[in-house]
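S.K.: structure of the sequence below:
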Amino acid sequence: MTKNNLSDLIAPYMSPWLSLDDKDWEPILKDSSVKSYERSTVIYQQGDVTPYVYLVKEGRVVLDLYGINGRRRSIYIADKGTCFGELACLDQLGNYCTATTCTKTTLYLISKKRFTEEICQNPDFCMTLLKALSLKTRLITSLLEQMSFNDSNYRVYHSLLSLIQLYGVRLRDGSYKLNIKFTHQEMAYQTGLSRVSVSNIFLSLTNEGLIEKENGYLIVKDIQALKDYLIKDEWKEE
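M.R.: Modelled structure (predicted):
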C-alpha cells in the first residue's frame, strides 16, 4: 500500500482536531442556551440519551469511545465551531461516545426539537450539517486506515502535523510552535497507542533534535522530517 500524497496527509479532514466556523450554525444559536464547564467535566457518557445537540463556543471537548474492558480510544476533539451529539438527534439513539472537556469550555446547548426543525426548514443549514458529518466520516476513515496499516511513529507524526496545521505558529527560523498544550496520555488516546510508546517516540524526536519544549509548549524544529516519513516509498502492504 502506497501512502497518500503529502497534500492529502495534511488536509483539514485528516486532522482529529476539528475546528469549524460557528457562523455556519447561526440560525440555531439564537435559540440556544449557553453553559460553561470546568476542565475534565463529562458532558455525557457513552450510551446516554441527552436533550441537546452541543456546539463548542470556546474551549475543546474530546469524544472518546470505551471498550467493554475499559480501554479508551479518542475519536476526535471538537474545537470552536464544532457540533457533537447530532447523531443521537438524527437516529434517536444514545450517544455513541463519551464527551469530556479538555479545557475550561463554553457550549451552546441546542434542543433536539429545535435542531430537527431547522433541518426540515432550512436547506443551507442541512448543507452545513452534511459538510460536518462528511468531515467526521473522512476523519473516522482516516483513523481506521492508521489503525490498520500504519506504525506507531506514523500515527504520532501524523497527529503532530495535524496539530501544527491547526495550532502551529511559524517562527523566524522555520520551526513551528504549538500554541496549545497536550499530554503524552492525550496523544496516546488519540493515536490508539500506550502512553509509554508515545513517550518513547517523543524522546526519540527530542534526541534527534526534531522537537523541543519551551515553557511547556512544543516546538517542532524540522517539520519536513515528519512529512518525509509519512510519504516514504517503502510503505507497502504485506
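S.K.: only C-alpha atoms from now on, for both contacts and neighbour counts.
M.R.: Will do.
S.K.: could you say which helix or strand contains residue 75?
M.R.: Assigned by DSSP states H and E, residue 75 falls within strand 72-78.
S.K.: whoops, I mixed them up, residue 130
M.R.: According to DSSP H and E, residue 130 maps onto helix 123-149.
S.K.: pull out the buried positions in that helix.
M.R.: For helix 123-149, burial by neighbour count (16 or more other Cα atoms under 10 Å) applies to 125, 129, 132-133, 135-136, 139-140, 142-143, 146.
S.K.: now it: how far from the chain's centre is it?
M.R.: Averaging C-alpha positions (Cα atoms, centre = their mean, to the nearest Å) puts helix 123-149 11 Å from its chain's average.
S.K.: and that helix, what does it pack against?
M.R.: The contact analysis (3 or more Cα pairs under 8 Å, 6 or more residues apart in numbering; DSSP states H and E) places helix 123-149 against helix 112-121.
S.K.: which residues sit against the helix it packs on?
M.R.: With Cα atoms under 8 Å, 6 or more residues apart in numbering as the contact definition, helix 112-121 has outside contacts at 27-28, 31, 51-53, 89-90, 125-126.
S.K.: what do you get if the cut-off is 7 Å, keeping everything else the same?
M.R.: 51-53, 89, 125-126 (Cα atoms under 7 Å, 6 or more residues apart in numbering).
S.K.: how about it: buried residues?
M.R.: 112, 115, 118-119.
S.K.: check stretch 148-162 too.
M.R.: Residues of stretch 148-162 classed as buried: 150, 152-162 (neighbour count, 16+ other Cα under 10 Å).
S.K.: ok, now stretch 18-27?
M.R.: Buried residues in stretch 18-27, defined by neighbour count with 16+ other Cα under 10 Å: 18-19, 25.
S.K.: to compare against the first, here's the next sequence to fold:
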Amino acid sequence: MNSDIVQEFNLLNPWFDNLPYNWVELFDKAEVLAYKKHEMIFRQNEYGDYIFLIETGRIRQFLISPNGEEKALSIIGKNGIIGECALNSDSRYATNAITASKVLLRKVRKQIFIEFLSQKPEYIFQTIDLITKKYRLLCSQSLQVSYMKALPRVCAAFIQLSVQYGEVQEGNKVKLTLSFTHQEMANLLGTTRVTIANNIRWLEERNYIKKVGKNYCINNLDDLAKLANNQMIQS
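M.R.: Below is the predicted model of the structure:
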C-alpha cells in the first residue's frame, strides 16, 4: 500500500470517528440524550447554550445556503464534540447538526464545559485538537471546491473512507463497511448527485471500484491513490 499518498488524502478526511479523546469525567455533569437517525440536534445561527459529547453514533454537520442548498461539512462520531462553535461571545451555532445514525449524546451547559476546562487543563488539548482538525478540513474543502475537479475529489473520498471504514482483503482490496448514497457524497463534496454518479460509474467501468450489495470495494487502493494523485496534478 502506498502509505504516503493514502495518508496525505486522509488528512482531508471529513469522517471523524472513534476519536482518541475521553470525556468520561464530564459525564456526571451532563444530561443523557438518545436520538434516532435523521433527527436535528441544532440549527445554524441558533443561540447555543450547550456543548454535545458524542458517546455513540455519528452526527453530520452541514450548512444551508440562502436558496436552500445543502453543503455537508463533516461526520463526527464517537468521542467527538459538537456545538463548540458557540463557545465564543456570539454564542451561535455556526452549522446545522443532524444524526447520521442512532446516537447517544451527553449534553453539557456551555458555562459548565468552560469551567471544567479551567479546572482540568489536560482536557484543553483534546478540545483544541478537534477544533484544529475541523478548521484544517474547512481550509482543504475550500481549496478542493475552488481548484480541484470532481474525479480526484471522489477518489479522495473513497480513500478516506477506506482508512476509516475499510476492511483490507487479499490483493490490496479494501471493502468499505459504511454504505452511503450518491446524494450524501455529493453534499459532502459540494457537487451534484449526477456528477457523483457519473464519476463512480467511470471508476467502476475501469475496475477501480466495485459495488457489492450496498457497499463498495476498492479493487486496489494503491491504484486508486495513484489515479487521484495524477488527477490532482492535472487539475
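S.K.: among the buried residues of stretch 18-27 of structure 1, which are in strands?
M.R.: When the buried residues of stretch 18-27 of structure 1 are checked against strands (DSSP state E), the matches are residue 18.
S.K.: so where in structure 2 does stretch 96-103 of structure 1 end up aligned?
M.R.: Using TM-score structural alignment, the residues of structure 2 aligned to stretch 96-103 of structure 1 are 94-101.
S.K.: any idea how far that stretch is from the chain center?
M.R.: Chain-centre distance of stretch 94-101 of structure 2: 11 Å, with Cα atoms, centre = their mean.
S.K.: what's the counterpart of residue 50 of structure 2 in structure 1?
M.R.: So residue 50 of structure 2 corresponds to residue 52, using TM-score structural alignment.
S.K.: quick one: that match from residue 78 of structure 1, how far?
M.R.: Taking Cα to Cα, to the nearest Å as the measure, residue 52 of structure 1 falls 16 Å from residue 78 of structure 1.
S.K.: which of these two has more neighbours?
M.R.: Ranked by neighbour count (other Cα atoms under 10 Å), residue 52 of structure 1 and residue 78 place residue 78 first, with 25 against 20.
S.K.: which residues in structure 1 form helices?
M.R.: Counting by DSSP state H, structure 1 has helices at residues 6-9, 26-29, 86-91, 112-121, 123-149, 152-167, 184-191, 195-207, 223-230.
S.K.: which position in structure 1 aligns with residue 129 of structure 2?
M.R.: Aligned counterpart of residue 129 of structure 2 in structure 1: residue 131 (TM-score structural alignment).
S.K.: as a markdown table, the contacts of helix 112-121 of structure 1 with distance to residue 182 of structure 1 would be great.
M.R.: Putting those into a markdown table (distance: Cα to Cα, whole Å) gives the following:
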| residue | distance to residue 182 of structure 1 |
| --- | --- |
| 51 | 31 |
| 52 | 28 |
| 53 | 26 |
| 89 | 31 |
| 125 | 33 |
| 126 | 34 |
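S.K.: now, among those residues, which is nearest to residue 102 of structure 1?
M.R.: Nearest to residue 102 of structure 1, judged by Cα to Cα, of those is residue 53 at 18.3 Å.
S.K.: so what does the strand holding residue 75 of structure 1 touch, helix or strand wise?
M.R.: For strand 72-78 of structure 1, the packing partners by 3 or more Cα pairs under 7 Å, 6 or more residues apart in numbering; DSSP states H and E come out as strand 17-18, strand 61-66, helix 184-191.
S.K.: what's that strand aligned against in structure 2?
M.R.: Taken onto structure 2 by TM-score structural alignment, strand 72-78 of structure 1 occupies residues 70-76 there.
S.K.: that stretch vs structure 1, average offset?
M.R.: By mean Cα distance after the TM-score superposition for structure 1, the fitted stretch 70-76 of structure 2 averages 0.7 Å away from its aligned residues in structure 1.
S.K.: ok, residue 79 of structure 2 - contacts?
M.R.: 18-19, 21-22, 53-55.
S.K.: hmm, 10 Å instead?
M.R.: 16-24, 53-58, 105 (Cα atoms under 10 Å, 6 or more residues apart in numbering).
S.K.: give me the distance between the counterpart of residue 148 of structure 2 in structure 1 and residue 158 of structure 1.
M.R.: Under the alignment (TM-score structural alignment), residue 148 of structure 2 maps onto residue 150 of structure 1. Noted for residue 150 of structure 1: a distance of 10 Å to residue 158 of structure 1, by Cα to Cα.
S.K.: any residues in contact with both of the two?
M.R.: Taking Cα under 10 Å, 6+ apart as the contact rule, residue 150 of structure 1 and residue 158 both touch residue 230.
S.K.: out of everything not next to it in sequence, what's closest to residue 216 of structure 1?
M.R.: Nearest non-adjacent residue to residue 216 of structure 1, counting by Cα to Cα, 6 or more residues apart in numbering: residue 181, 6.9 Å away.
S.K.: residue 32 of structure 1 -> structure 2?
M.R.: Taking TM-score structural alignment, residue 32 of structure 1 has residue 30 as its aligned residue in structure 2.
S.K.: which residues touch residue 23 of structure 2?
M.R.: 53-55, 79-81, 106, 123, 126.
S.K.: my read: the match of residue 148 of structure 2 touches residue 234, true?
M.R.: No. Under the criterion of Cα atoms under 10 Å, residue 150 of structure 1 is not in contact with residue 234, lying 12.0 Å apart.
S.K.: now for residue 213 of structure 2: what does it line up with in structure 1?
M.R.: Taking TM-score structural alignment, the alignment pairs residue 213 of structure 2 with residue 215 from structure 1.
S.K.: neighbours around that match, how many?
M.R.: Residue 215 of structure 1 has 5 neighbouring residues, counting by other Cα under 10 Å.
S.K.: could you do residue 11 of structure 1 as well?
M.R.: Residues near residue 11 of structure 1, counting by other Cα under 10 Å, number 12.
S.K.: so what's residue 228 of structure 2 up against?
M.R.: 5-6, 9, 151-157, 159, 222, 234.
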